[in-house]
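J.: The sequence and its predicted three-dimensional model are supplied below.
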Amino acid sequence: MTQTYDFIIIGAGSAGCVLADRLSANGRFEVLLIEAGGSDLHPWIKVPLGYGMTFSDPKVNWRYNAASDPGLKGREAYWPRGKVIGGSSSINAMAYVRGLPHDFDDWEAAGATGWNWDNVRATYDALETTDEPAEDGSRRLRGKGPIHVSDLTHEMNPFSEHFLSAAEDMGWRVLEDMNGAAPQGSNLVPGEGLGYVRSTVKNGMRWSSADAFLRPALKRKNLTVAKGALVEKVLTENGAATGVRFTQRGAQVEARAGREVILSAGAINSPQLLQLSGIGPSDLLKAKGIEVVQDLSQVGRGLQDHLAVCHFYWANEKTLNAKLGSLWGQGLAALRYALTRGGPLSVPVNQTSGFVRTEGAAQPDVQVYANPASYYTTPGGKPHIDKGNGFLLCMQPCRPTSRGEISIQSADPREAPVIQPNSLATEEDRAIAIKSSHLLQQMAMTPSMQAVTTERRSPDIVPMDDDALLENFRARSGSVFHASCTARMGQTARDSVLDSRLRVHGVRGLRVIDASAFPNVTSGNTNAPTMMLAARGAELVLEDHALAS
């Protein structure tokens, strides 16, 4: 028997959990949330530093690989994505970064009416509860939102203080809060400078979108969650989405949507599912034997991501490696975490970050990452921390102009789509790769960094000229997993997939609400803006159906 719901949400990730909560809250609507993965009740998900262990775990991770990328010397990058309740918010590095004001003003300029900074800032304010130290040594909470954002400075590795000293050497502001206001009367913007990262951690454990939004909603009888369910197709009739077909435990199931189907499967899976459902570039669909429901040329196109280049250094002081670079140290850290929910395992390894400007830039155009540890991932996907005391300096250009593409390989929903990043395809992106590398050179040579550096590990970026810097960036930069813009909002069906209310052009009753919908990638980490977008998207859905009731 086919079950009918008011709303069907595909994907229980950063966006889908928000939607499930908001659309079920008033009790009027029956909501079905479908997730391909399983439960997030997994120790490595809950332990903040455990994301190194889920980085390539097929039980919770789609484990995608991008195609050979000419801009990166033909390399094929690994792209982890969450396949679990909570989606990528259950396996990410937990950095909570709103983005910069001009990111969202640019969204509006691209046709996403109503998505300017003033509007999205109000949504952020309503969503957040900030946990930070008080003057008396206790903790204080600001705000009453479901997203718990913690200041974990008290658990940060002491070596990170050298990064803040280096920031001062560079003439950068030391931030109290990356998401805080800029100083009055300055020409700086919020987040400009370097400071300790705020994290989605609560009481020493990861606080994912599932923790913040889905768990409270599960108490409601009008919300149904289908786990281990792979959606094969959005069903359509007469130009409208009417339901979905999915497989669960070997059986094929159909569910009907009385009001809307909402794709929240992420920047890879949402465009894949649109194309599998006959919504996308007609030439691609016909080539794969799929009947064209709506010819939308931009579905899957417009892909953006962030690339960072990192360099390794040996230190003359203890870094996080001293605590986690041996089995003995890892055991002690695990014991401390089990007893107190504190210590090295309670803090993500990305401890300091912020936004800075290259020479002559009108806005911050590079994000800095400085980590008090040196580590790498083995060919088998396991994290390995160096035994010696090491650290990392990384630079990430904020707003790439290159656009890639997601496209299905066949009509089989189980076959991963082709991910073509098209990195460094524009002159602007190649220029900022060089400029950001200059900043890394300069930071490495500050008095504060030189005082604690015993060796700049090979390849040493300091002596490189511009040609060598670009070659180094092509050879060594990597994704920081901020895929977005593959079903972007815009003005018309010629330049976008969605209107400013997140509705798919030409298909009634169908929306995409996740990072796919970004008109352009925000300057920093994308989990916070994805949850913000979902909260605003839920408001738009409810507004439309209040009028229709």
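T.: Okay, I see it.

J.: can we go C-alpha only for contacts and neighbour counts from here?
T.: Noted.

J.: In terms of secondary structure, what does the lengthiest helix in the chain contact?
T.: Counting by DSSP state H, the longest helix found in the chain is helix 527-548. If you count contacts as 3 or more Cα pairs under 8 Å, 6 or more residues apart in numbering; DSSP states H and E, helix 527-548 packs onto helix 14-24, helix 117-127.

J.: Now do the buried residues in that helix.
T.: Going by neighbour count (16 or more other Cα atoms under 10 Å), the buried part of helix 527-548 is 527-541.

J.: contacting residues around the helix or strand hosting residue 245?
T.: For residue 245, the host element (DSSP states H and E) is strand 240-248. Strand 240-248 is contacted from outside by 8, 227-236, 252-258, 260-261, 507-510, using Cα atoms under 8 Å, 6 or more residues apart in numbering.

J.: Contact partners for the closest residue to residue 535 other than its chain neighbours?
T.: With sequence-adjacent residues excluded and distances taken as Cα to Cα, 6 or more residues apart in numbering, residue 535 is closest to residue 18, at 6.2 Å. Residue 18 makes contact with 209, 213-214, 531, 534-535, 538, according to Cα under 8 Å, 6+ apart.

J.: The structure to be compared is supplied as follows:
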Amino acid sequence: MDDYVIVGGGSAGAVMAARLSEDPSVTVCLLEAGGRGDGIFARVPMAAAAVVPGHVKSGNWRFSTVPQKGLNNRIGYQPRGRGLGGSSLVNAMLYVRGHQRDYDEWAALGCHGWSWADVLPWFRKAEDNIRGADALHGRGGPLQVCDQNWARPINLAFIRAAEQCGYRHNDDFNGPDQEGVGLYQATQFWQGPKRGERCSAAAAYLHDVMHRRNLTVITGAHVTRILVERGRAVAVVYRKGGEERTVRAAREVILAAGALQSPHILMLSGIGPADHLRQHDIPVVLDQPGIGANLQDHLDYTMIFRSADTDLFGLGLKATRDLLRAANEWRTERMGHLRSTCAESGGFLKTDAALDRPDIQLHFLVGMVDDHVRKMHWGHGYSAHVCVLRPHSRGTVRLASADPFANPLIDPAFLSDPRDLTTLRKGARRLADIMAAPALARYRGRELYPAGESDAELNAAIRARADTIYHPVGTCRMGSDPAAVVAPDLKFNGIEGLRVVDASVMPRLIGGNTNAPVIMMAEKTAAAIRAERHPARKVDAGLNFA
């Protein structure tokens, strides 16, 4: 029996395991369905271009959505990281916190203790920023954050093109003002023996402490259900190597499997919408309609261009020679093009000047990224993405069957609220203006999927090609209202000894990439758990959930 059993070793689980096991008086067990997350495809930043589309089968759950009515009944793709580090193994490594007002909005919704003032100390605690510490940034934390000093020259042309369209240059999207265009900072090791490698949550927090006597990490452990006895979560059942095993929790079960799999595991455990559970002959432990509801994700539209510039990523003989040269450069010096995030620059813009914060995000990629790199094109090129930051559409995660190895039914319900289509269309027009600006002229070749000029043509293009940019949240919503799945301290409402710590608890999607916020949430919650165990000790700022 362990004090804490953590389900899922992703961005939240890795942090929770590392931080809780700092206390030698407790024991921690971490269960992860994938592997250690320290192989070559996890360490080389650009390897994500092979893992995300599934060209490399390991390290990715490769989920799909149900047919999306708003997207011409297309089945969407939902890649999620599998292994210690979770989706931080396969993401673009962009270090983005979201807008400060997003967190103040959480607090206004009843998520007490999650305002910007409350969460900033935990962002800073996690961070080891190459630029040093200041009022907004941290130095010395586990998560190394660096500047992309290897970014391709075309990024400067993209930034200049945006400036020609009236948008300002912003060299810090996590600074006082998020709005503008610029280079992203990345979660990549910039010092130490791992310099140049991906700084996943596991590489930052977990790999170097897995020797602790009070920490047990079990990989290849597929969790099938949580056991509840007399209203308390007491154990986790998992399968490893074809054998069913159980690990008991003396204090808490901490569910950190992510916005798609945390509700899936809960429903397999008999915790969820009662009618849905009965449809699959699962005994109802707790009727909680909010589990699997409130799914939100960033819907993304892409413009793709061919280019004569062979400095970009491409497919062909020269591109192959360049890739081999870059592989050798990374192997010997941890430098070169394989350090790239691919999405090297981007921005946060408003579709209406009257808005209080940006409502669209841009990602500029130094390659032709078509259908999540599942559709390949010969030659060289670049692509630019635009997504709706705060969608109004709400979807669900549901069971396909009672089989714990069957993938969940994922329905983001993209464009089910017409306001999202309006915002995405406005954003696509702003992106098109930037792509047509003079600064990009020397790079510009044929556009692969020209959308046309009218609203109807652009709407059709969006419905034909838009898909996720990998930020699902909200399916175990926190709040202070009776319908909330978890309370602001992330303890489960209605079951003792159970806590959920991952993107599923976000009440609303933040305006940016979700990895850094999830790490922050885990830092804050781990500290709160330790404070509960040692109330007489001095408590860091930001732990008040009252």
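T.: Right, received. Where do you want to start? In this text, all values refer to a predicted model and were calculated from it rather than measured experimentally.

J.: How close are the two chains, by TM-score?
T.: TM-score for the superposed chains, counting by TM-score structural alignment, normalised by the length of structure 2: 0.92, backed by 525 aligned residues with a Cα RMSD of 2.1 Å.

J.: To which residue of structure 2 is the residue nearest to residue 535 of structure 1 aligned?
T.: Per TM-score structural alignment, the equivalent position to residue 18 of structure 1 in structure 2 is residue 15.

J.: Now do its match against residue 43 of structure 2, distance only.
T.: 18 Å (Cα to Cα, to the nearest Å).

J.: same deal with residue 432 of structure 2?
T.: Between residue 432 of structure 2 and residue 43 of structure 2 the computed distance is 34 Å (Cα to Cα).

J.: Settle it for me: which of these two has more neighbours?
T.: residue 43 (22 against 16; other Cα atoms under 10 Å).

J.: Test my guess that that one contacts residue 197.
T.: Yes - applying Cα atoms under 8 Å, one finds residue 43 of structure 2 in contact with residue 197, separated by 5.1 Å.

J.: Near the counterpart of residue 201 of structure 2 in structure 1, how many other residues are there?
T.: By TM-score structural alignment, residue 201 of structure 2 lines up with residue 209 in structure 1. The tally of other residues near residue 209 of structure 1 (other Cα under 10 Å) stands at 29.

J.: Does residue 209 of structure 1 touch residue 19 like I think?
T.: No - distance between residue 209 of structure 1 and residue 19: 10.3 Å, which falls outside the contact criterion (Cα under 8 Å).

J.: so what sits against both of these two?
T.: With Cα under 8 Å, 6+ apart, residue 209 of structure 1 and residue 19 have no common neighbours.

J.: From residue 265 of structure 1, how far out is the counterpart of residue 64 of structure 2 in structure 1?
T.: Matched across to structure 1, residue 64 of structure 2 falls on residue 65, judged by TM-score structural alignment. Note on residue 65 of structure 1: its distance to residue 265 of structure 1, by Cα to Cα, is 17 Å.

J.: which one of those two has more residues nearby?
T.: residue 265 (31 against 16).

J.: Could you pull up the contacting residues of that one?
T.: Listed by Cα under 8 Å, 6+ apart, the contact set of residue 265 of structure 1 reads 10-13, 16, 514.

J.: To which residue of structure 2 is it aligned?
T.: Under TM-score structural alignment, residue 265 of structure 1 pairs with residue 257 in structure 2.

J.: Residue 283 of structure 1 now?
T.: With TM-score structural alignment as the criterion, residue 283 of structure 1 lines up with residue 275 in structure 2.

J.: just to revisit the earlier point, nearest to residue 273 of structure 1, out of the contacts of residue 18 of structure 1: which one, please.
T.: residue 534 (18.7 Å; Cα to Cα).

J.: ok, which stretches of structure 2 are helices?
T.: Under DSSP H, structure 2 gives helices at 11-20, 40-43, 48-51, 100-108, 116-126, 154-164, 201, 261-268, 274-279, 317-333, 418-435, 455-465, 515-533.

J.: which other residues reach the shortest one?
T.: Helix 201 of structure 2 is contacted from outside by 10-12, 14-15, 84-86, 88, 143, 519, using Cα under 8 Å, 6+ apart.
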